[in-house]
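Visitor: Can you look at this prediction? I've put the sequence above it.
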Amino acid sequence: MSQFNLLGSRRFAPFFWTQALGAFNDNAFRNAMVMLVAFQMGLDDKTVSLYTNLAPALFILPYFLFSATAGQLAEKYEKSRIIRYVKLFEIAAMVIAAIGFYTHHTTLLLVVLFLMGLHSTTFGPIKYAILPQALKPDELVGGNGMVEMGTQLAMLIGMIAGNSLMLIHGYGPIAASATTIVIAVLGYLASRRIPPAPATAPDLVFNWNPATETARVLGITRQDRRVFNAVLGISWFWFFGTVLIAQLPNYTRLNLGGDGSVNTLVLTLFSLGTGIGALLCERMSGHRVEVGLVPLGAFGLTAFGVDLYFAHPHLATVHGLDWLGFLHAAGTWRVVMDLTLIGVFSGFYVVPLFAYVQARTPRDRLSRVIAGNNILNALFICLASGFGLGLGALGLTAVQIFLAAALLNVIVAVYIFTIVPEFLMRFITWVLVNTLYRVRVDGLENIPEEGPALLVCNHVSFMDPLVLMANLRRPARFVMYYKIFNIPVLKFVFHTAKAIPIAGQKEDPAVLQQAYDEVDAALAEGDLVCIFPEGGLTRDGDIAPFRPGVARILERRPVPVVPLALRGLWGSVWSRRDSMLHRARLPRRFRARVELVAGAPYAPADARLETLETRVRQLRGDFA
C-alpha cells in the first residue's frame, strides 16, 4: 500500500492535518511578527535586532522548561484529548496575537511567541508517540515520511504566508490575524476526528518539578544506548539544518546577489527536497525501519554541502536579482541541485532515525524519550546558533560556514557509526542486497513483532543471512556456520548483527555447545533467532533433511517457530551450483528476482522436525 493511502485513513489523516496546520501557524505567526517589527513599526536598527534575536530564544525556551512535563502528559493520559486541549490553547494564543498585531504591541507578541513555543513543546512528544499506536509496523516509515513532508511544506507555506499577508497594504495585521485564527480553528476541528490513543503509562506518578523531571527524562532517554545515539543523530540534523537556514539570507544576498524572492526560493528548494527524501524513504526501505539509509543521508549532506561551497564561493558582482533573474544567471542550476539534494539526503537521514526511535522504545516510555529528544534538539539548535555567530565573528562568510558544517558532519557521522556500528552494518547490507537482487517478500507479518521466536529457513547460498537481514522487520540473530561467519568484510556485518557461529560436533564440540548456549540466552532476552536446520548449503538445489538442532533448542527454551523459505538463489554466484559443475563462478543474473516467504508460526509443541521440513518445502515450492 502506498503511504499516500494513509491520507484516506482516519487512523492517520486527521492527525496529519492537525500537525500540518499547527506547523503552518507557528511559522505564519513568527514571520508575520518579524515583518511587522522589522519593516512596519519604524523601529531603529538596534531595537529591531533586539527583537529579532530575542524571538527565537523565546520560542525555544519552553522546550527546555516543559518538554519533560509534556512527555509525562503524553504517557499518562489519552493522547487525542490532550491534542484537542492543545489546539484550543492555540486558538486562544492566536486571538491574543490578533490583539498584538492590531495594536502593534511587541511585548504582547513576544508573549504569544512563548505560548506558541509551549504549544509546540506539548504537541511534540504526542506527535511521534502516537504514530506507533495508530499505524501498523510496515506503515511506520511511510507515516513518518508523510509527517516530515507535511511539516516541511506547512512550515514553508506558513513562512511565505506570514510574510505576504503582513505586506497587504493597510490590512496586513488584520489579514494575518484572521488567517492564523482560522487555521487554528481548522486544526481544532481536525483534531476532533483523531481516534482515541490510550495512555501508555496510566499509573505514572506525575512529577511537577521541571528540573528534576528533565534530569529523569534525559536518564530514560539514555537507558538504551542505541536509541540514545539515534536521538543524538536527530539532534545533529537540527544542528546542521539550523546552521544552513541561518546562513541562507546572507548567502542569498551576498553570494547569489538575490533579493527576498530568491531567499524564499532557496528555502523552498531545501524544504521540497526534504519532503521528497522523506517520501522516498518508504520505497527505498521496503516499508521497514531501515537505518541503513542513515549513512547514505550523512554522505549526501557532506557531499552536496561541500559542493555548495564550490558552486558559488565568491561574492556576487550583480545584486538585486529576483527569483527569475537568479534562475537565468550562470551557474544557478548547480546551486539549485545542491540545495535540493541536501534536502533529499536530509530526509534519508532523519526519517529512519525517528522510525528507529519509535520502533525500539517501549510504548510506556516513548513519549518521554521523544521529550528527551526535543530537549537535546533545542540544545543543539542553540549550539548551532552559537556556531554560526562564532564563525561569523571570526570573519567567515556564509558559504565558508556551509563548508565548515559539511566537514564537521563527516566527523560526527564517523563518531555515530563507530559507537553504533549497526547503522553502518545495515548500510552495507542494504547496498549489497539491493544491488544484487530484487527481493519480493510475503507473509512476514507472521513473524511476531515482540517476544522470542525461532525462525527456520532453507539454506541456498552464502548470501542467505544478508538477504534475511535486509528484509526482516525485526533484527534477528543468525546461527551460521563458523566459516561463513569468518568471511572477510562480511565478518564485520555478521559480528555487528550478533550472529552466532556454529560448528559441527566433530569439528569443534566447544563451539557447538557455546552456540546452543548463546541461542538460549538470546531467546530468553526476547530476541528472534534464525537457524538453517539443513546444517549447510544445499549441494543440488533441493532441501536437505533437517538436523535435530531445532529440537534441542526447543527442549531448552519452548518458543514459537516460524518457517521461512528463500526462492531464486540457487544458481547464483554465491550458491554451490557453479562449483559443483566446475563452471566459472561469474554472475549470470544481475538484479535477479529473489523471494522470501514466511508461513504461519507453530506452537513449540507442534514444531516437530518433519513438520517444519515439510512446511519449508511447501513454501519454497519449485522456485529454487
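Guide: Arrived safely, thanks for sending.
Visitor: C-alpha only now, for contacts and for neighbours.
Guide: Will do.
Visitor: Please, where are all the strands along the protein?
Guide: For the chain, the strands defined by DSSP state E occupy 437-442, 453-457, 476-481, 500-502, 528-531, 561-567, 592-598.
Visitor: Phe354: which of those is closest?
Guide: Nearest to Phe354 among those is strand 476-481 (20.7 Å), distances taken as Cα to Cα.
Visitor: neighbouring contacts of the closest one?
Guide: Contact with strand 476-481 is made by 465, 469, 497-503, 515, 519, 522, 527-532, 535-536, as judged by Cα atoms under 8 Å, 6 or more residues apart in numbering.
Visitor: Just the buried ones among these, please.
Guide: Taking 16 or more other Cα atoms under 10 Å as the criterion, what is buried in the contacts of strand 476-481 is 465, 469, 497-503, 515, 519, 522, 527-532, 535.
Visitor: Tell me who's in contact with Leu472.
Guide: If you count contacts by Cα under 8 Å, 6+ apart, Leu472 has them with Leu444.
Visitor: okay, now the one to match up with it:
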Amino acid sequence: MGRVRPILMIGRGPARGVGVRRRGPVFETANKWIRLCEIVMFPLTRMLGRPSFEGLEHIAVPGPVLVVGNHISELDPVYTAVYLRKSGRIPHIMAKASLWKVPVVGRILTGTEMIPVERGGGQGQVGLQAAIDSLQAGRVVLIYPDGTCSRDPDHWPMKPRPGVAAMALAGDFPVVPVVHWGTQEVLPYLGKGFHPFPRKKIRIVAGPPIDLSAFRGQAVDARLIRDVSYVIQGAVRDLLAQVRGVPAPKDFYDQKKAERLRAAAAAAEAGATSAPETPER
C-alpha cells in the first residue's frame, strides 16, 4: 500500500441524520466496521460531553502521521478516534493486547484495524513493528508515550516509554501532538465513578508537528531514544499546559519511582508497628 491521497467521498459512510459530521477532504476509504463505529461513536461523544475539535489541519494531510497524545481517561481513545475521523483520516490506535480477548470488543478492534501490543516478556516489539509498518504504508497511528493512563495526581503526562521514540525515528514521519482535557471529569481512571451529567466541556486539540530534525540521521542508541522520547513527551505536556491555561511541571511523573517509594514507606511503617517494645530497666 502506497502513500494515501485525498479522495472525494460523497454518499460513502453512515447515512445522514445519524450524527456523523465531517468537513474537508477524506484521505482513506473506511471499511464497514469503521462506518459502524462512526454511527455509534459520533453521537456518543456528544452525549457524554460538549466536545470541541481544534487544530484538525495538522492531521488533515496525506501520508503517514504519528499522533502522540496524553492519556487521562479510558474515554480518550474514543474521542481521539472521532477527532481523527473528522480530519478525514482513519485511526490505527495501539492498545493492550488483552482487549482482543474480550468478546465482541476483540472483533471490533480487529475489524477497525487497531494494533495490539503485548506488555512485558519482549512481545511488545511485535506491536511496535506493526505500528511502524502501518506508518510506512501511509497511515495514521496513535500512541500514548506513557503507555497507560497517567497516574500523575494532577493528570500531567508521565515519564515516556522508549517505544514512541523508536517509532518516530523509524522514518521521516510527521509527529503530531493531540491532547484532550475534560474526559477525566466524565470517566476518571481506575473506576472513580461515571459523571456524564451535567455535560462537561471536552477539548481535543492538535498542535503543529514536533521538530525532530536535530535527531535525524544520528546513530540510534539508548541516549538518542531517551532524548527523542523526552522531546516528544515535552511537546505533549506543553500543548496540554496551553489547553489547561496553567504552567506545566518541570519534571515528568515517574510511576515506577513512585511505586518504589510507596512500597518503601509501607515497609518502614510495617516494621515500626511490628517492632517489639524495649523492656524498661
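Guide: Structure's in. What do you need? Note that the structure is predicted; figures quoted are calculated from it, not measured.
Visitor: got the strands of structure 1 as CSV, with distance to Gly143 of structure 1 columns?
Guide: Shown next, in CSV, are these (distance: least, Cα to Cα, whole Å):
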stretch, distance to Gly143 of structure 1
strand 437-442, 20
strand 453-457, 27
strand 476-481, 24
strand 500-502, 34
strand 528-531, 25
strand 561-567, 28
strand 592-598, 24
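Visitor: quick one, which of these is nearest to Glu422 of structure 1?
Guide: Nearest to Glu422 of structure 1, of all the strands of structure 1, is strand 476-481, at 12.4 Å by Cα to Cα.
Visitor: That closest one maps to which residues in structure 2?
Guide: Aligning strand 476-481 of structure 1 against structure 2 (TM-score structural alignment) gives residues 91-96.
Visitor: how about Thr148 of structure 2, what's its partner in structure 1?
Guide: So, by TM-score structural alignment, Thr148 of structure 2 is matched to Gly536.
Visitor: since we're on the closest residue to its match other than its chain neighbours, how many residues are nearby?
Guide: Nearest non-adjacent residue to Gly536 of structure 1, counting by Cα to Cα, 6 or more residues apart in numbering: His459, 6.7 Å away. Counted by other Cα atoms under 10 Å, the residues lying close to His459 of structure 1 total 27.
Visitor: In structure 2, what sits opposite His459 of structure 1 in the alignment?
Guide: Under the alignment (TM-score structural alignment), His459 of structure 1 pairs with His71 in structure 2.
Visitor: pretty sure that match is in contact with Leu142, am I right?
Guide: No: taking contacts as Cα atoms under 8 Å, His71 of structure 2 lies outside contact range of Leu142: 11.3 Å.
Visitor: ok, the corresponding residue of structure 2 for Ala503 of structure 1 - contacts?
Guide: Aligning on TM-score structural alignment places Ala503 of structure 1 opposite Glu118 in structure 2. Neighbouring residues of Glu118 of structure 2 by Cα under 8 Å, 6+ apart: Lys96, Ala97, Ser98, Gly124, Val126, Gly127.
Visitor: on that earlier part again, which residues touch the match of His459 of structure 1?
Guide: By Cα under 8 Å, 6+ apart, the neighbours of His71 of structure 2 are Tyr144, Asp146, Thr148, Cys149, Ser150, Pro157, His180.
Visitor: And it, how close does it get to Val179 of structure 2?
Guide: 8 Å (Cα to Cα, to the nearest Å).
Visitor: Kindly report the same for Ala60 of structure 2.
Guide: Going from Ala60 of structure 2 to Val179 of structure 2 by Cα to Cα gives 16 Å.
Visitor: Those two: which is more packed in?
Guide: Higher neighbour count among Ala60 of structure 2 and Val179: Val179, with 25 against 20, using other Cα under 10 Å.
Visitor: The more buried one contacts Leu240, doesn't it?
Guide: Yes: contact status for Val179 of structure 2 versus Leu240: in contact at 6.0 Å, counting by Cα under 8 Å.
Visitor: OK, contacts around the closest residue in space to Leu407 of structure 1 that isn't next to it in sequence?
Guide: Nearest residue to Leu407 of structure 1, sequence neighbours excluded (Cα to Cα, 6+ apart): Thr302, at 6.5 Å. Neighbour list for Thr302 of structure 1: Ala406, Leu407, Asn409, Val410 [criterion: Cα under 8 Å, 6+ apart].
Visitor: Need the residues you listed in a markdown table (columns: distance to Ser235 of structure 1 and neighbour count).
Guide: Putting the contacts of Thr302 of structure 1 into a markdown table (distance: Cα to Cα, whole Å; neighbours: other Cα atoms under 10 Å) gives the following:
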| residue | distance to Ser235 of structure 1 | neighbour count |
| --- | --- | --- |
| Ala406 | 15 | 25 |
| Leu407 | 17 | 16 |
| Asn409 | 12 | 21 |
| Val410 | 15 | 16 |
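Visitor: Just give me the mean distance for stretch 430-441 of structure 1 relative to structure 2.
Guide: Taken over the aligned residues, the distance from stretch 430-441 of structure 1 to structure 2 averages 1.8 Å (mean Cα distance after the TM-score superposition for structure 1).
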